[in-house]
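> model the following, please.
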Amino acid sequence: MFTIDDLADRLGGYLPQDEIQQVKRAFYYAEQAHDGQRRRSGEPYVTHPLAVANILANMHMDHQSLMAAMLHDVIEDTGVSKQALGEQFGEAVAELVDGVSKLTQITFEDKAVAQAENFQKMVMAMSRDIRVIIVKLADRLHNMRTLGALRPEKKRRIARETLEIYARVANRLGINTIRVELEDLSFQAIHPMRAERIKRAVASARGHRRSAIRQVQDTLQNSLDEEGMTGSVMGRQKHLLSIYRKMRDQKKSFAEIMDVFGFRIITDDVDSCYRILGMVHNLYKPVPGRFKDYIAIPKANGYQSLHTTLFGSGGMPIEVQIRTREMEAMANNGIAAHWLYKAGQTDHPIAEGSHARARSWIKGLLEMQRHAGDSLEFIEHVKNDLFPDDIYVFTPKGDIMELPQGATVIDFAYSVHTDIGNSCIACRIDRHLAPLSTRLESGQTLEIITAPGARPSLAWLNVVVTAKARSAIRHALKHQQHTEAVQLGRRLLNKALAEFETSLEELPGGPMATLLAELELKSQDALLESIGLGARVAHVAARRLVDLHHGEQLPTAETPHRQGPIVISGAEGMVIKFARCCHPLPGDPVIGHLSVGKGIVVHRTECRNLAELKSDPDKLFALEWSDQADEDFPVPLRLEIESRRGLVAELAGLVTDADANIERIGIEERDARLSIVNLTVSVRNRVHLARIIKRLRNLSHVGKITRLGN
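Below is the predicted model:
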């Protein structure tokens, strides 16, 4: 069994003796704290922190990380407090341990909420010290290695969480060795039979192809030696989950996946990488479009390498990766390489760059956390953000921006800055105007056009793919809805108060403060928002404010006089909506219904749905159209037309000539002679609609025209 002395011997290779002694002291402290505790497998509990520290030692992590690994379960599972750890081992170690510890003092009803809250807590700790996540990844890796003692359903739950969150975090931080093992262990826990079959098939295929692999490897190595270039060639092994995903996603058989030979060439410097690339392209023909230069443009996690695919002898595909030794260390250890180089007291630009990228990513996570409504929404954003980045586009100044596959102009705008995303109205791609929903491709240069009064649209959520954009849009829409709900609530409450011949501005502060205390609301805006969203009735709040102002109830015989209708223009935003049942237009007689969570829903006065709403008259409001209403409103029409060729083109031309747009058109045939056309047109008002209908009636083959709406 692995002991603390074995670990101390390994640490002697890169840590000074006094720091090794501190790690040993942390181990003995943990051993005493966990005394009597055992793991599910029956082993003493302290074997787990020791194994976690050993994983970190493989990555050459610093002594404080190793001490935190020894103590990471002490706060959670024993009676020791964070303060006591700080006094014993210093504040830095205590903060690391606390960051890795779960929230145990709070009881959650739902496992998903508990996981989300714990991850949220860890992100806060990561922002202070990034080593928190490295200790957590090592902890999760050892837990995954020892899943065997758990119940099958618990195994699968932990494995799914590992795959969705921690393996992706390891990938985002460039720690490839941990990512690959986490993915394979998760795959084996979720699909044990599939994993076993692929594992046996890989072993069998490797045996059959050993001579072919050896031949290609020898050819590459001999060519390097003949050209006088330094480099070592090694075979590259695919891991189980990547084989399974390729088989599933690309609909390929196992034989087709394993038919590709993978090799890695490790050399001394960047110049040699490009010279070796020329050599292998001279040796084997390259496959067009399959060369990627991640040295010039590194991946978002700092990964650097040259990738090329070649036609080997007999047309056999050969995948080759070419990189330096430092790039190999970065590919395996990612952000942890920062401490590997620090241990040698020499800063390294690759490791420093990785550290800066990780800090930038965590800064983005904190921004998402501020915008997210709750921990579950935050965790959803994080999952979306953790997919690998594939697209590289340029700002007008030539800076490179990394974005996920399928990203749009809106994603790019938000990646530059949240304010630019919120106010963007158009874009130039390679100097040509393009819509905001355009999907981006690598190599494009983008220039965002903004306008001061512009606001995000709800429809943007259907096209964006980055978590930052989605989170920022939702936050802006919530803020927009809050502002508009407060404004509408103020109008409704003032209208109700006007019936008592007063207003919010005329009332003293005392009655409002008393009412807020009664309703357990924090501010006047909270009351106005709840009125604007239909959660409270303005007339009831107004009556109570007046009662409090006079110190007594108003006489019941007193009937407040009604004020005029609320004026609407159609441009109020998210808290005034137009009913889809009757499609009201400026010029139609309308009435408003206060709907909980939506604000005022506008109906035509003849709408049949109003019958059931009239049972609550306090939620109905007289409305009047503003003279400035100039928005476009959709109206569905039903036309009975004689069937003829070119029908759709003729209708479209006529509607366009009338300065309107067709939003939707559908044709159903009633019989061989007659067709029913369902047409939705966007018009400004009732007069505009009447002009369109008049033009349609002038067509000789058009019969009955009906404006739909109940």
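> every contact and neighbour count from this point should use C-alpha atoms.
Fine.
> ignoring the adjacent residues along the chain, who's closest to residue 97?
Nearest non-adjacent residue to residue 97, counting by CA to CA, 6 or more residues apart in numbering: residue 72, 4.8 Å away.
> so that neighbour makes contact with residue 95?
No. The pair residue 72 / residue 95 is not scored as a contact, 10.3 Å apart, by CA atoms under 8 Å.
> and the two? Which one has more around it.
residue 72 (27 against 20; other CA atoms under 10 Å).
> circling back to that earlier point, what's the spacing between the residue nearest to residue 97 and residue 121?
15 Å (CA to CA, to the nearest Å).
> ok, now residue 300?
The value you get for residue 300 to residue 121, if CA to CA is used, is 24 Å.
> when those two are compared, which one has more neighbours?
residue 300 (23 against 18).
> burial count for the closest residue to residue 672 other than its chain neighbours?
Take residue 672 and drop its neighbours on the chain: the residue closest to it by CA to CA, 6+ apart is residue 643, 7.4 Å away. Residues within reach of residue 643, counting by other CA under 10 Å, total 17.
> to compare with the earlier structure, here is another sequence to fold:
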Amino acid sequence: MRQYELVERVRAYDPAADEDRLNRAYVYALKAHGSQTRDNGDPYFSHPVEVAGILTELKLDSASICTALLHDVVEDTAGTLAEIERLFGGEIARLVDGVTKLNRIELQSEHTKAAENFRKLVLAMSEDIRVLLVKLADRLHNMRTLHFIKSDERRRRIARETMDIYAPLAERIGLQRFKDELDDLAFGELNTEARSSILQRMQFLQERGGYLTERIIDRLSRDLMADGLETWVSGRIKTPYSVWRKMQKRNVGFEQLADIMAFRVVVKDVGDCYRALGVLHSRYPTVPGRFKDYISTPKPNGYRSLHTGLIGPEQQRIEVQIRTREMHEYAEFGVAAHWKYKQSGSEGGDGAYHVEGRKFRWIRELLDILEHASNPEEFLEHTKLEMYQDQVFCFTPKGDLIALPRGATPVDFAYAVHSEVGHACVGARVNGRMVPLRTSLQNGDQVDIVTSKAQHPSPDWENFVVTGKAKAAIRRYVRQEQRDQFAALGKEMLERQFRSEGYELTEKGLVGVLKKLKQDSVADLQVAVGQGNLTAREVLVAVYPAAKEAKPGKIVPLVRARRGKRKDGALPLKGLIPGMAVHFAACCHPLPGDRVVGIVTTGKGVTVHTIDCDTLAQFQDQPERWIDLSWSSNAGEEPFTGRLHVVVANEPGSLGALTTVIGKHEANISNLKITNRSLDFFEILIDLEVEDLKHLTHVIAALRATPAISSVERARS
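Down below sits the predicted model:
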């Protein structure tokens, strides 16, 4: 595209465009890229010009067009951001910086580089959505010329990144045309055979049907005009990727997929949308389950339309989308259409329902994830979760709409409302009924979250939540909680070690050895000790080198360790959260009342075992890993897990008797597994939530007194 052609394109829809700045940007980029060429041998400058041309189709402002012309200057030439700011102003420099990749930063891997680039893009587009529009146009042109790249691996990597990140982003801002083309181009690279097969079948159908699409359009137009409606009807065949996704989702072959044709009916106003729907439903049979009203409940990206499935003219199964002209423009141009409303200052008409262009809710949620993620890869993983999947629409008790991915749970809903609501969630009522927190929500559910100030996120939640925001918030909380507990444990271990050898533990002393022990702060040092990455004695020797000459303690035989009395310096167990700094061994399931001992495990902190656990034999020759533990006075306030091995008669009512006895004694079955079944007996392993050893003993005694139960023993695995 020549310089004057690009300028004329922009002036055709924006007569007030800065023509001089457009010309200067064109010439500057042309000179900067000089003799550079692309993979197909064309001058490199052809790429930014094509990107600018794509943006003129969206009728973007001149600043966006200049950014498209300049977007690769900083990355691929000697040009700098400072020079761009001097020549073209701060606005364009900021936009160019947002699009520019982090090519000058040494990163660990290609995956990390991509994640870091995307992280920067999210930060930039949160300030100005035009950054994303330029980036998507850039990616679209790169995908159109992808076949010129010789490396198969590089082509597939770019295609996968496009399908995973950029196509969903295009959908999120309503650029359905971009989304469809990006998906289809990536699909052609990642699954060439499937796309070719579908294209051949679609071509065969079109040839066999002749002018079928035109005939259906004509019939629908006449039907609607006969009812006095002003309409414009168009039709199209769906993209190969769209057809393939439907085949995968419904698990059907191409022959069984009838609705590969989509027709759009554009009418004057919202009232006519519903009138047109009534006309079509009265004349043609509807396909059950295919009606969607996105006018009363818009999609999260602002898309509005009525969708319905019909057995239409000539007995063809078709999809019909009914919308106003403003809705159609938004469906075609997405946020770019809203940008025009913003530029012109219009707030009326159908443009009024759009959210403010510079700050979308979903971008704010991505920023929230960015804040919580510990590294770029984790951010990329959570972002993919946030952008994917079909939506379900749920409501708060006040009627506010919350859009979530399909399969979302009440915990996802709670975090969508606010992070603090998610953290404090203890239960949920769905349509007035209490449900488990892992329940999948359905379209139209009303969700009421029950909260408690004493609640905190459970590490188990991460196993069933599906939104990136929820996963990121839970993971961050767990990391911080884990770190706090490791730090508290490490501090106590250090105090005990220093005290037992007659030395004083001071913060000044610890600060003095941080560099030697390769730690950044005293808190990091305490965490390292709590995790088992450093021993308390190593720290003692670093602070007081004379302690190295002290004679090591005598190794206590295992039998004597089991029978010996508890020492006064026993470490109390406080704030136990399974899976964190201090956790219970699954081999012996210690309970308050059991005599216990701790084993320091590298990277995991302290594992608590009963004093007679067989596993302890493995650590007999490692006394430095043993920690003397005792139960604190409030140890029984939280439920603990005890495991029983039960033999039950194989007869009607036996399991009922078993569960009744357990329930009457206020214990709770958290897991039950039948390990063996014979003609006469069941052997069952049961995990019970109990207060302490005394509570478990009462349950065992009651079970042994039950006629249907043959034997009960505490399980040791």
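> to which residue of the second structure is residue 654 of the first structure aligned?
By TM-score structural alignment, residue 654 of the first structure lines up with residue 661 in the second structure.
> and the helices in the stretch 351-500 of the second structure?
Counting by DSSP state H, counting those that start in this stretch, the stretch 351-500 of the second structure has these helices, from start to end: 361-372, 376-387, 410-417, 419-423, 468-500.
> and those helices: which comes nearest residue 255 of the second structure?
helix 376-387 (31.0 Å; CA to CA).
> so which elements touch that closest one?
helix 110-127, helix 167-172, helix 361-372, helix 468-500 (3 or more CA pairs under 8 Å, 6 or more residues apart in numbering; DSSP states H and E).
> out of those, which is closest to residue 698 of the second structure?
helix 468-500 (32.6 Å).
> which other helices and strands contact that closest one?
So helix 468-500 of the second structure, by 3+ CA pairs under 8 Å, 6+ apart, packs with helix 361-372, helix 376-387, helix 410-417, helix 419-423, helix 522-531, helix 536-543.
> can I get the ones you listed in JSON lines with distance to residue 342 of the second structure and mean neighbour count?
JSON lines is the format used below for these (distance: least, CA to CA, whole Å; neighbours: other CA atoms under 10 Å):
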{"stretch": "helix 361-372", "distance to residue 342 of the second structure": "18", "mean neighbour count": "18"}
{"stretch": "helix 376-387", "distance to residue 342 of the second structure": "25", "mean neighbour count": "20"}
{"stretch": "helix 410-417", "distance to residue 342 of the second structure": "28", "mean neighbour count": "24"}
{"stretch": "helix 419-423", "distance to residue 342 of the second structure": "31", "mean neighbour count": "20"}
{"stretch": "helix 522-531", "distance to residue 342 of the second structure": "50", "mean neighbour count": "25"}
{"stretch": "helix 536-543", "distance to residue 342 of the second structure": "62", "mean neighbour count": "20"}
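> which one of the ones you listed lies nearest to residue 242 of the second structure?
Closest among these, using CA to CA: helix 376-387, at 17.6 Å.
> circling back: will you turn the helices and strands packed on helix 468-500 of the second structure into a markdown table that also has distance to residue 31 of the second structure?
Shown next, in a markdown table, are these (distance: least, CA to CA, whole Å):
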| stretch | distance to residue 31 of the second structure |
| --- | --- |
| helix 361-372 | 36 |
| helix 376-387 | 35 |
| helix 410-417 | 49 |
| helix 419-423 | 50 |
| helix 522-531 | 52 |
| helix 536-543 | 62 |
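> wait, which of those is closest to residue 592 of the second structure?
helix 522-531 (22.1 Å).
> tell me the secondary structure for the residue lying farthest from the centre of the first structure?
Centroid-distance maximum for the first structure: residue 557 at 58.2 Å, with CA atoms, centre = their mean. Secondary structure, DSSP: H, G, I helix; E, B strand; the rest coil: residue 557 of the first structure is coil.
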